[in-house]
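Below is the sequence, then the predicted model.
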Amino acid sequence: MNDNTTPASGKVQIHDPFWSEYIRLVREVMVPYQWEALNDRVEGAEPSHAIRNFKIAAGREAGEFYGMVFQDSDVGKWLEAVAYLLETKRDSALEEIADGVIELLAEAQRDDGYVNTYFMLKEPGKEWTNLAECHELYCAGHLIEAATAYFRATGKRKLLDAVSRYADYIAAVFGAEPGKLQGYDGHQEIELALVKLFQVTGEEKYLELSRYFLDQRGQQPHYFEQEWKKRGRTLHFPQLSMVHDHLYSQSHLPVREQTTAEGHAVRLVYMCTAMADIALETKDAGLLEACRKLWDNIVNKRMYITGGIGSMEQGESFTADYDLPPDLAYAETCASVGLIFFARRMLELEHTSKYADVMERALYNTVISGMSLDGTKFFYVNPLEVYPEVLGKNKNYNHVKAVRQGWFTCACCPPNVARLIASLGDYIYSTSTEGDILYVELYIGGRTARIMNGISAVIEQISSYTSDGKVRLSVTPEQASEFTIALRMPDWCHEVQVSLNGQSRTHHAGNADGYIHLTRKWVSGDTLELQFAMPVTPMKGHPHIRQTFSKVALQRGPFVYCLEEADNGTRLYQLRLPQGNEYSLAEEAGFPEGIRTISVSGRRMLPEAGWGEELYSSGPPLKSREVQLKFIPYFAWANRGEGEMSVWIGEEQ
């Protein structure tokens, strides 16, 4: 097969000064690096054994299962990322490797369709006996997602046929009918994957199975308790209380009755993604209303300014409204990826810019913070404040790292980042159901062809959005055609100049849906030019967030900023930002093209001279001196060695 750069129909070919480098990193660094990691060939990194587990299950090698009970899922996510890369640029060498992995998976699959290396190798005969903890349906879901993506990218059915057999087997095991298991997964994932399988195959049974798993969750008597007693009260993860803590797995109530974001953050947003999928496919008003309530609780009361979610290490979970400690934040990279999945589905249900605003916030901050600028190191946890001297000493911070890691025993985050960035083109535009409105969700440079009101139109976006807020859109329909282009007004922007073929107008807000709607008969050569105002903006947290009260965080465009020790010295907590000072911008060597740092005059509170050895003293009032503060984009922290970091800084009145 010859390599080419022809994207699949409707796909965006990204050419962007900021994002093209990330996509190159995924293609040339992350996916190859993760392939090496999956094969245990990265020196000094945690072994994966994921590929070897499949080789043993397929009978190609002798040995024992190694790794976490969900180790198979890393292979599924890696394959899915590969599929998205192949969808926009064919690569015969990469496709050959992926085909080899698919052949291996097919060899490992049992005759009845089941495939899970943990149970096949380590606990044969105990399949489906510990749904609360052991991730069988989760792993199945990631294989299904990979299969649907690979089929769309290549047209090859081998993996799609294999996962269809697996899904058919699952449908034979689970259901409300007598003789079937009336359970559901501990870690949601199968639900959203089954919707994708339905969309590719057209088989309604997969949609119904997804709906069954959602509807069964939270019903009484509690299934996880029942299966725990049935298997002799044994636990796989005794430290996590997955069986008895029903909030942890969002099984405390039926999904339609849940109104607050509880438990494990990744599980919650994966569940919400599936709920939105089913609401869209079946017009289920009850599920849609539940999605709205859960969305509002996450975004308005339980989300960090960086788009991170999950504020507690124990259970990787949500806690209470407005409990958002910067230094103890868990904010798992996967959780923000899942939040983006949820946001994208909500946009399809009801086109309101608030969903795209959160999608952008999570993407530009927490998600890409999860990988180093060279694509070889990763954060699982994304705190908003770090003091390295307490790490390894105070167990409350055991989850926090001051530098990114090469790999993890539980390596869910790196392949999740890879698959999201590889599929980034799917998040840039949306089209109305009637095909008469093209929504611009993200201002990322690239080219795509869309059918608008029955006419093919090429949309080309040239963007320097991340550096100076400028965007240029060229519209080239095959023939003159009337439709609407809806431009999202970002929540961080209060003014945008929109020029249509040289005629300029200033907008201070969008329509009620948050978009600027431009309806006309578009002809070849029509051009839109946008200039978003990008001031540096001090942001405050809600007054009920006790940890950030009287503090501010700087934001410019989609980026949240932070202080780092490399620029500002140690004891960042001593720094203060006066109100009303002038900000200056500069580029930083080694940072992505066009990314600006922020400098501003601030103050450092000075310890009293001659304090001595006293731990506490009445002492004189604090003095201060003027210092120059330097802020960098949050996503870029920890790329210049280990040191302190803080998003929030005390505000001086």
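Arrived safely. Numbers count the residues shown, from 1 in each chain.

make it CA atoms for all contacts and neighbour counts henceforth
Noted.

Give me the neighbour count for the residue nearest to residue 471 when sequence neighbours are not counted.
Excluding the flanking residues, the one nearest residue 471 by Cα to Cα, 6 or more residues apart in numbering is residue 463, at 4.4 Å. Residue 463: 23 surrounding residues under other Cα atoms under 10 Å.

now swap in residue 328 and tell me
By the criterion of other Cα under 10 Å, residue 328 has 21 neighbours.

alright, now check it against this:
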Amino acid sequence: MGITEVYRAPEIRDVGIRDDFWSHYIELVKDTMLPYQWEILNDRMPGVELSHAIQNFRIAAGLEEGEFYGEVFQDSDLAKWLEAAAYSLEGEAEPELENVIDEIIDVIAQAQQEDGYLDTYFSIGRKEQEWTNLYECHEMYCAGHMIEAAAAYYKATGKRKLLDVMCRCADNIAEKFGPAPSMPKGYPGHQEIELALVKLYEVTGNEKYISLSRYFLEERGKEPNYFVQEWEGTRNKSTFKTGLPSDPPDLSYNQSHMPVFSQKHAVGHAVRAMYMYAAMADVARITEDKEMFLSCRHLWENVVNRQMYITGAAGSTHTGEAFTFDYDLPNETAYAETCASVGLIFFAHRMQKTDMDGNYGDVIERILYNVILGSMSRDGKHFFYVNPLEVWPEANEKNPDRRHVKPVRQTWFGCACCPPNIARLLTSLGQYIYSYGRDTLFVHLYIAGEAGVKTDSGEYKIRQEGNYPWEEEIKITVHSVPDCACQIALRIPGWCESFEIQSDGKTVAYRMEKGYAYLEKAVAKGGEIRLFLSMPAKLIQANPKVRADAGKAAIQKGPVVYCLEQEDNGENLSAIRLDAKSRLKTVRGIGLPGGIPVVMAKGYRTLEENWEGELYRPYVLREKETDIIAVPYFVWGNRTPGEMQVWIRV
């Protein structure tokens, strides 16, 4: 397909979120999560795994003495925190936070080498190893995250110091790798810099950065393969961590097994894949590369229609934190890394800028209301790295194949990529709610608040109100529109089977196209639009090819997936069978905070008495009727630790 129109998102500062549901989480990030993570990055939080990220920069800057500590990508923890803090500043001025950021930027600038190189792992005693192992090391990954932080901070404050630092860093990389015959044909082992370079291009206008991003994507997977050459050459057929002989690199692990234009199935490390696909969508849009965009469409359809969990999680195996194959979606052993779902939102958002299809908004919404909120505790200080769809705590403790799944959220991680990723996503939430084209304002997410969306033709000023996702009515008041023929398009979620749109109390006509209801006559200054989305709780079944879910159903209400917890239903949840003909009843006020509703249904529990120590016996159905209580997936694990499951026998 052709790239016929580019759709833009408003700036974060132009969208004010005033939502009973989401404001709690945004304030939690600003008031609790960012300060908590800052203390951890400074190693001032007792009982939490050491970070040393800021100390590494201070050592590299010559301000203190010591050795590097942490993972090879430790710099990126600070970079993602800086990006999250910058988005928070763009939404609301915070002088004290800005001063903290300025001080650490001074340290980062001092840690940069004269030639522009910036990576504390190598600057502290390993300078001779720079750029010798792109496959396993993360120099470009760390640079990419710091570039994103620099672009965000520049947009929030207008201050250029970190931006200038990262321009010099990007220039240094451009001098080392590229298409010139004399240059090494390298590219990152962990994709990230590709999408960061797009942001650097967008804030500087320097074509060099978009060209470098495109080069890294187009060179990937070509023959002779750079990672094989590196393994045979500078790596001497050994591993980075041990120096011992190793097998040839697994090229599918980081999606370098074939050129990106030939890739149609998601394989390998899920986070790497999502970051690469997001960058491909960006580059395809900016350079009007139809072939690359078509590759993005193939990859999108494979992920969403064959390899995505009902919660929006991605990546089914802990071996390599990776995709496996179509329809392989185990529940108890799912990896489903938080960062992979964050990356899938990035991919969807960028596809949405070229192809206005409600499917992208559906996926963003599914991830936000399930994985993102579920991966953090309600106190903002505990996190899931892995987001399973079934938990049996004893198995997680005693079965080595299941130890990657934690039945309770953790305070921090040695590899702490996920907590700051959650923070930067939530502080930038405003950019995902709306976008606009030549003559249309698109409403993607139903989050209450005000927005002033500036277009070339004028400004839309609107206000959203409602108690989504628990209540069906969304009210949109139009305070101003551009002085031209224009329209508003409302995403009708894929889960919604019936809806109604009213304007000033009367049902209005609309045109449906690719998941959006386009309103033309209802758009006028002072107009009021009411959208009613039917959202009864209902049972969802998986494609029969998903063997893990055969004979089971999940409960979903609107975009929210529900699950059973031991707290409400007793132990051994696998003994419960749901009556598929039972009426699903939504009930509020049963022990959950904020009036969050539970869903109740009739079911049956297999009787466990009278087995007298037997392990097997002839089949006889013995069960009793029981009430089933399901809670939103995102709240599980916030009460007494215990079992959990999303898919229930029917």
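Looks like it arrived, so ask away. None of the values given here were measured: they were computed from a predicted structure.

hang on, the earlier thing: contact partners for the residue nearest to residue 471 of the first structure?
When contacts are counted by Cα atoms under 8 Å, 6 or more residues apart in numbering, residue 463 of the first structure touches 16, 17, 443, 444, 445, 469, 470, 471, 472.

between those residues, which has the most around it?
When neighbours are counted by other Cα under 10 Å, residue 444 leads the contacts of residue 463 of the first structure with 27 neighbours.

quick one: that residue from residue 18 of the first structure, how far?
Distance, residue 444 of the first structure to residue 18 of the first structure, using Cα to Cα, to the nearest Å: 8 Å.

Over to residue 479 of the first structure?
Between residue 479 of the first structure and residue 18 of the first structure the distance is 33 Å, computed by Cα to Cα.

These two - which one has more neighbours?
Higher neighbour count among residue 479 of the first structure and residue 18: residue 18, with 19 against 13, using other Cα under 10 Å.

Can you tell me what the more buried one aligns to in the second structure?
Counting by TM-score structural alignment, residue 18 of the first structure corresponds to residue 21 in the second structure.

Tell me the spacing between that match and residue 68 of the second structure.
According to Cα to Cα, residue 21 of the second structure and residue 68 of the second structure sit 41 Å apart.

Same check on residue 224 of the second structure?
Distance of residue 224 of the second structure to residue 68 of the second structure, given as Cα to Cα: 34 Å.

again, but for residue 402 of the second structure
32 Å.

Which stretches in the stretch 301-450 of the first structure count as helices?
Here the stretch 301-450 of the first structure has its helices, by DSSP state H, counting those that start in this stretch, at 333-349, 353-362, 368-369, 413-422.

And those: which comes nearest residue 548 of the first structure?
When the helices of the stretch 301-450 of the first structure are compared by Cα to Cα, helix 353-362 sits nearest residue 548 of the first structure, at 18.7 Å.

Quick check: the closest one compared with the second structure, mean distance?
For helix 353-362 of the first structure, the mean deviation from the second structure after alignment is 0.8 Å (mean Cα distance after the TM-score superposition for the first structure).

which residues in the second structure does that helix match up with?
With TM-score structural alignment applied, helix 353-362 of the first structure matches the range 358-367 in the second structure.

I'd guess residue 490 of the second structure is in a helix, am I close?
No: secondary structure of residue 490 of the second structure (DSSP: H, G, I helix; E, B strand; the rest coil): strand, not part of a helix.

Mind telling me what it corresponds to in the first structure?
Here residue 490 of the second structure is matched to residue 487 in the first structure, going by TM-score structural alignment.

Over to residue 31 of the second structure?
Per TM-score structural alignment, residue 31 of the second structure is aligned with residue 28.

Which residue numbers in the second structure does the helix or strand containing residue 166 of the first structure align to?
For residue 166 of the first structure, the host element (DSSP states H and E) is helix 158-173. Under TM-score structural alignment, helix 158-173 of the first structure corresponds to residues 161-176 of the second structure.

what does that stretch contact?
For stretch 161-176 of the second structure, the external contacting residues (Cα under 8 Å, 6+ apart) are 105, 108-109, 112, 115-118, 143, 146-147, 150-151, 153-154, 183-184, 197, 200, 209, 212.

Quick check on these: which are buried?
The neighbour count (16 or more other Cα atoms under 10 Å) marks 105, 108-109, 112, 116-118, 143, 146-147, 150-151, 153-154, 197, 200, 209, 212 as buried among these.

count of neighbours near whatever residue of the second structure lines up with residue 66 of the first structure?
Residue 66 of the first structure maps onto residue 69 in the second structure, with residues paired by TM-score structural alignment. Neighbour count of residue 69 of the second structure, defined by other Cα under 10 Å: 16.
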